[in-house]
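Q: 3D, please:
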Amino acid sequence: MKLSANLNFLFTEGGKPISERIYMAHGAGFNAVEIPFPSSELEDVLQAKESTGIQIGLINISLGKFNPIKSDSKFGNGSVPNNQENFKKELKDTIEFAKKVRCT
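A: Below is the predicted model:
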């Protein structure tokens, strides 16, 4: 069995960036992680991945303008009527990011 640390929920203390959480997951014995879409951290994520040898097995697509506090907020771009173009852009960006970090 292979385990992967979901960095949406693990190693979140202090609001650390995803790249630092990769190092923490590796230090805790994980050899794979799942990450949110950290578009501004590409180089740092690549460095952490290469330094640790950890695999990135899943990348979540952006939720768009979802706000869990507002009752009229819609969850994710894919579920909002007439928002297909935003969803397509987020999907394309996520796929490109996944390719760059060699998501398995």
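
Q: going by C-alpha atoms from here, please, whenever you check contacts or count neighbours.
A: Will do.

Q: all the strands of this structure, residue numbers only.
A: Ranges of strands within the chain are 5-6, 32-35, 55-59, based on DSSP state E.

Q: another one to check against the first:
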Amino acid sequence: MKFSANLGFLWADRPLPDAIRAAHAAGFDAVECHWPYAVPADAVKAALDETGLPLLGLNTVRGNPGENGLSALPGRAADARAAVDQAIAYADATGCGAIHVMAGFAEGPEAHAAFLDTLRHARAQAPDTITLLIEPLNRHDAPGYFLKTTDQAAAILSELDLPGIKLMFDCYHVGRTEGDITTRLKALLPIVGHVQFASLPDRGAPDHGEVHYPYVFDAIAAMGWDRPLGAEYKPGGPTEDTLGWLRR
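A: Presented below is the predicted three-dimensional model:
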């Protein structure tokens, strides 16, 4: 298996270029992040070039406090498009392969229409080298988030019927909301663009909790998935102290 370090959580106490270097030293095959925009893109690109690690993904901005994304918010189309354009520019400058288009807290037909409109804009603006990702968030951590389940996400992708827009399958979020992680992933695999993981229910390292990740990783490998899996967990201390699972 190959693994990607999500630097939104891992080595979050370091400047992003130094976190990239730390991930490389620890043996990760790639990196990803949340909101890198305060760091000049050329500094991130230099660290990526130095280490040889690809940047797999980043998120569109959350917006104002409490919004957690803009793309599904009725009446915020201009802001949502600006967030998408910002993400595309940063991804293009760093060679990043994917953008998670964050939906935000909203519900109802107007939110659904706003989300589709934003995604159509994003696909029209982004080069073919950038995959767009949508991700359901679990109801415990993000109550009221627009995108709630993998079924909802799959229906949206079917309605859009556009190339290069995929599902971000986060084993943590799916496990908290739907369960049956490996069965769900196998059924959805044709529309999955990236896979992430963390322990349940505390979102820690994948070496404890309700899910036995050695089994999950073996099952994913048996599905033929050969791209890096995203370690998006909260270390709760020095990241190096939580990497026993990676060494094993």
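
Q: and the TM-score between them?
A: Remark: TM-score between the superposed chains equals 0.82 [TM-score structural alignment, normalised by the length of the first structure]; 96 aligned residues with a CA RMSD of 1.4 Å.

Q: before we move on, the earlier item: could you dump the strands of the first structure into JSON lines with distance to Ile95 of the first structure added?
A: Compiled in JSON lines, these are given as follows (distance: least, CA to CA, whole Å):
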{"stretch": "strand 5-6", "distance to Ile95 of the first structure": "18"}
{"stretch": "strand 32-35", "distance to Ile95 of the first structure": "13"}
{"stretch": "strand 55-59", "distance to Ile95 of the first structure": "9"}
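
Q: longest helix in the first structure, please.
A: Ranked by number of residues, the top helix in the first structure under DSSP state H is helix 84-100.

Q: residue range for that one in the second structure?
A: Per TM-score structural alignment, the counterpart of helix 84-100 of the first structure in the second structure is residues 77-93.

Q: outside of that stretch, which residues touch it?
A: For stretch 77-93 of the second structure, contacts defined as CA atoms under 8 Å, 6 or more residues apart in numbering pick out 37, 41-42, 45, 57-61, 70-71, 96-99, 101, 114, 118, 121-122, 125-126, 130.

Q: with the first structure superposed, average distance for it?
A: With mean CA distance after the TM-score superposition for the first structure, stretch 77-93 of the second structure departs from the first structure by a mean of 0.8 Å once superposed.

Q: which positions within that stretch qualify as buried?
A: Counting neighbours by 16 or more other CA atoms under 10 Å, one finds that the buried residues in stretch 77-93 of the second structure are 77, 79-85, 87-88, 90-92.

Q: and it, how far out from the chain's middle?
A: 16 Å (CA atoms, centre = their mean, to the nearest Å).

Q: how about the helices in the second structure?
A: Chain-ordered helices for the second structure, with DSSP H as the definition, fall at 16-26, 41-51, 77-94, 109-125, 150-160, 171-177, 181-188, 213-222, 244-247.

Q: in CSV: these, plus distance to Leu10 of the second structure.
A: Formatted as CSV, the helices of the second structure follow (distance: least, CA to CA, whole Å):
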stretch, distance to Leu10 of the second structure
helix 16-26, 8
helix 41-51, 16
helix 77-94, 19
helix 109-125, 28
helix 150-160, 26
helix 171-177, 16
helix 181-188, 23
helix 213-222, 18
helix 244-247, 13
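
Q: so for Pro65 of the second structure, which of the ones you listed sits nearest?
A: For Pro65 of the second structure, the closest of the helices of the second structure is helix 77-94, at 14.2 Å, according to CA to CA.

Q: now do the closest one against helix 41-51, angle only.
A: Here helix 77-94 of the second structure runs at an angle of 40 degrees relative to helix 41-51 (axes from the mean of the first three to the mean of the last three CA atoms, to 10 degrees).
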